[in-house]
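S.K.: Predicted model and sequence below, questions to follow.
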Amino acid sequence: MLSVRSCLKAASLAALVVFVAGCDSQKDGDNAAAQQQQAPATQVNFVEVQPQTIGLVAELPGRTVAYRKADVRPQVDGIIQERNFTEGATVKAGQQLYQIDQSVYLANVDAAQADLARARATLDQATKTRARYDKLIKTQAVSEQTRDDAIAAEAQAKASVAAARAQVDTARINLQYTTVTAPIPGKIGASSVTEGALVTANQEMALATITQLDPIYVDVTQAGGRLMRIKQGIDSGKIKSAPDGEGVDVRLMIDSTSDQYSHIGKLQFSDVTVNETTGTVRLRAVFDNPDQVLLPGMFVRAFVEQGEVDNAYLVPQRAVMRRPDGSAYVYTISSDDKVEARALTIEQSKGEDWIVTKGLNPGDRIIVDGLQLVGPGKPVKPVAVKGDDSAKPASR
C-alpha cells in the first residue's frame, strides 16, 4: 500500500516539474517576440524623385578627321627652280609653293600666238575672196563652184583660227601651271623635293600635303540598335527631337587630357548604312578649331544630344539593384515607413544617375544608402539626403 502511494506521489511531482518547465519556455518565447517587436527601425538615407523633362545625351567614342586634305602635285614637266614656303607653316589658298622652269612654256606661248596670227591672216584673205565672189556671181563672172570653194575656204580659215586660239589658251595654262600654288588653306607638311629636282605632270609622288584644321571633323560611332530606338521614340512622341532647321549640339572631351573642349560642334550627318562588322553607324560633327588644339587622328569622346524625354526620373545609380535576369529595381519607402521593391524601366545613364521612364511615381522616396540592411516589408527610419549629398555614400 505504501509502495502504491509513493509511486503516485512521485508521478505527481514529475508532472508538476514538466508543467513548470513548459510555462518557463513559453514565457521565454514571448519575451523574445516582444524584444523583436521593440527592435529599432534601421536608419536609411533616401532621395525624393519628381518627374521632369530630361535631355538624352549619348557619350560616344570618336576620332578627329581633317576638314580638307590636298596632295600638291605638278601639272607640267620641268625643273624645280624655287620652293617658296616653310615646312610646317600655315599657307593660304592660292599662295605660291614652287616655281618650275618656264623657258619652254614661254616659247610655246609665243609659238601658239604666231600660229594664231597666221590663221587670222588666212581667214582675212579668205573672207575678202568670198566677198568678192559674192559680187561677181551676180553678173555670172565666176561660176557657182568657184564661189562655193571660196565659202568653204573661209569656213576652214575660221576653224583654223579657233584651233590656234585654243593652242594659245593651252600654252598659257601650261605656263600658269609652272607656278604651283596651294589649292586649299591649311598647314603644309614636309616637301618631298628640293630645287633642281625634275618633276613630271600628275606624278604619283606628291610634292607636299596641305591639311585644313579649322574647322575640323569629328567622326563618332553609335550602335545601330540604339539609334533605331531613338528614332522610334521620336516617331512615337516619347522623345522630343531638335526643332527643324536647328543643328544638334555636340560637346567634346579630349581623351589625353579629360578636359572639355571649349567649342561646341554641330552634328552634320549620319551614315545611311550600318557597319556589318561592328554593327555601328557613323556620325560626323564639325567643330571650330581656331587654335588648332585638335589634330587629325586624335581619340575623343563626344557627347551628342539625342532628344528629350518627358515625365522621366533621375535615380542615383547606386540606388539601383539588379535581379539575376538583369531587370532593375529599387527599394522605396512607403507612407508607413516600410520598404517596398519597385521594378524600373531604364532609358540610359546620365552622369551618376539613371534615366528611368517607368516604375516610379511623383514623390517616391528611394533608398540610396543602407540597402544591405533592409528588405521588402521591413520598417525603416528614413533620413532625407539633399543637394550634393545624394551623390555620396552616407557615413556610418
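M.R.: Great, that's in hand.

S.K.: from here on, contacts and neighbour counts on C-alpha atoms
M.R.: Noted.

S.K.: Helices of the stretch 151-300 of the chain, residue ranges please.
M.R.: 224-236 (DSSP state H, counting those that start in this stretch).

S.K.: Quick one: the strands in it, in order.
M.R.: Using DSSP state E, counting those that start in this stretch, the strands of the stretch 151-300 of the chain run over 179-181, 186-188, 198-199, 208-223, 239-240, 249-254, 259-260, 265-270, 280-287, 299-316.

S.K.: let's bring in a second model and compare:
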Amino acid sequence: MGLPPRTFALAAFAFLAACEDPQQQAPAPPPTVEVVTPLRQAVANIIELPGRVQAIRVAEVRARVNGIIQKRLYEEGTDVEAGQALFQIDPRQMRASLNSAQARLERARATAENAAKDVGRYRGLVEKQAISQQEFDTATARLRAARADVEQAQADVATAQLMLGYTLVQSPIDGVAGRADVTVGALVRSADGTLLTRVEQLHPVYVNFSRSSSDLLDLRAQIAAGELNLTENQRIVVELTLENGQQYPHEGFVDFRAMSIDRSTGTVQARAQIPNPDRALLPGMFVRARITAGERPNALVIPQRAVIMKDRGPSVMVVGEDGRAASRDIEVGSMHAGNWTVLDGLEGGEQVIVDGWQDLRSGTEVEIVMATQ
C-alpha cells in the first residue's frame, strides 16, 4: 500500500534537508579592509583661493595737444618700449606757435640789450650830473622789465617746444600696446584727454585675491593656540593653477595685504606678484592660488584615498574597538603630497579605512589589514 501524498512530500523534504552541505549554511566572513593610523607631522599650511590676473602696470596713452591724427606708428598688440612713437598728431599748428614764441624771444632780447646799453650810458652821465637820478632810475627799471620779458619769452619757447613734442605721442612704459582707440584723421583734444590706446606691462603680473574676515579670525586663533606657526615678515609663496587645471610653472609671492576689511564684501584684499616670462597669464584671467601661509607643526595627516567627499562635507570610515566600521565627519585643511590635513573629527591612534570602504555601512564588522602609507 503506498504512502499518502502529504506524507510522501514531508519525507522527501526531510531527505533533501538532510543532504544539504553544512558549509553552505555557514555565515559569510567579514569583509577585509585596509586601514592606516593617522600620523602627526609638520606640514605646510596651504590656503587655496580664487584670484584674477592684473597687469602690473597699465598706461593710458592720451592726447596732450589738440590736433588731427596723421599716422599710427605701431602695430596693435605688439611689444613697445618706453619712448617709442605710437601716433603722430599734425604738428603744423604747434610748429607755428613755436616760431611765434621764438620771434617774441628775439624781440625781447633786443629790447633788453638796448635797455642795458642805456643804463651803461646813463651811469656815466648821472655821475657827472648831466642827467637826473630819476632818469637813471627809470632806465634801470626798463632794463629789469626787459630782462623779465626775456625770461617770459624763454618760458613761452620752452612751452611751445613741449607742445610740439607732444604731437609725437610716445609710449610711457615698456609693454604690450593694445588696440588703437582712434583712427587716422580723428580730431583729438587735450581738454578731453582723448584716449589713444593702452600699454600694459605683463611681466611680472599681479594676482588679486581676497579672504573673508571670519577666516582671518580663525587663522589668528590657530596662531595663538600654537596650531599654526607664521613668521612675521616672511615671504609668503604663491603657486597658481590655471583655468584648465594645469599647474603654472612659476611661483610668486604675496607683496601686499590690506590692513582693513572691505565693508561691501567683508573680505581682506591681498595681492601676489607672479613672474610671467612666457605671457601665459593675461589680464582678467581667473586662476586658483595656492598660498603657503606658515606651517602646522603637529598636524594630523591621512591619505587622500581615505576621504569620502559628500554634499554635506568630507568624511572617513573608521574601525572602532569592537571591530565594526563607523562613518565619521571630518574637517580637512590643505592637501600636500597626496595627503589631507585633518583639522577636526579625528584623533591620533584611530584606525582609518583607506581601501574597502566603498561598499561598507556603519556597524559592519570588518577584518583589518594595515595598509602601506
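M.R.: That came through, no problem. Note that the structure is a prediction, hence the values are computed from the model and not measured.

S.K.: need the strands of the stretch 151-300 of the first structure in TSV with distance to residue 232 of the first structure and mean neighbour count, can you?
M.R.: Shown next, in TSV, are those (distance: least, Cα to Cα, whole Å; neighbours: other Cα atoms under 10 Å):
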stretch	distance to residue 232 of the first structure	mean neighbour count
strand 179-181	50	21
strand 186-188	41	22
strand 198-199	57	16
strand 208-223	14	22
strand 239-240	9	20
strand 249-254	21	20
strand 259-260	31	12
strand 265-270	16	18
strand 280-287	16	21
strand 299-316	12	21
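
S.K.: could those be laid out in JSON lines, adding distance to residue 387 of the first structure?
M.R.: Output for the strands of the stretch 151-300 of the first structure, formatted as JSON lines (distance: least, Cα to Cα, whole Å):
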{"stretch": "strand 179-181", "distance to residue 387 of the first structure": "61"}
{"stretch": "strand 186-188", "distance to residue 387 of the first structure": "48"}
{"stretch": "strand 198-199", "distance to residue 387 of the first structure": "70"}
{"stretch": "strand 208-223", "distance to residue 387 of the first structure": "33"}
{"stretch": "strand 239-240", "distance to residue 387 of the first structure": "28"}
{"stretch": "strand 249-254", "distance to residue 387 of the first structure": "26"}
{"stretch": "strand 259-260", "distance to residue 387 of the first structure": "24"}
{"stretch": "strand 265-270", "distance to residue 387 of the first structure": "31"}
{"stretch": "strand 280-287", "distance to residue 387 of the first structure": "35"}
{"stretch": "strand 299-316", "distance to residue 387 of the first structure": "12"}
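
S.K.: Nearest to residue 88 of the first structure, out of those strands?
M.R.: Closest of these to residue 88 of the first structure is strand 186-188, at 5.2 Å (criterion: Cα to Cα).

S.K.: longest strand of the second structure?
M.R.: strand 39-62 (DSSP state E).

S.K.: counterpart of the next helix or strand after that strand in the first structure, which residues?
M.R.: With elements assigned by DSSP states H and E, the helix or strand that comes after strand 39-62 of the second structure is strand 67-72. Mapping strand 67-72 of the second structure onto the first structure (TM-score structural alignment) gives residues 78-83.

S.K.: quick revisit: if we go by neighbour counts, what in the longest strand of the second structure is buried?
M.R.: Across strand 39-62 of the second structure, burial judged by 16 or more other Cα atoms under 10 Å covers 39-40, 43-48, 50-62.

S.K.: what does stretch 188-197 of the second structure give?
M.R.: Residues 188, 189, 194, 195, 196, 197 are the ones in stretch 188-197 of the second structure that count as buried (16+ other Cα under 10 Å).
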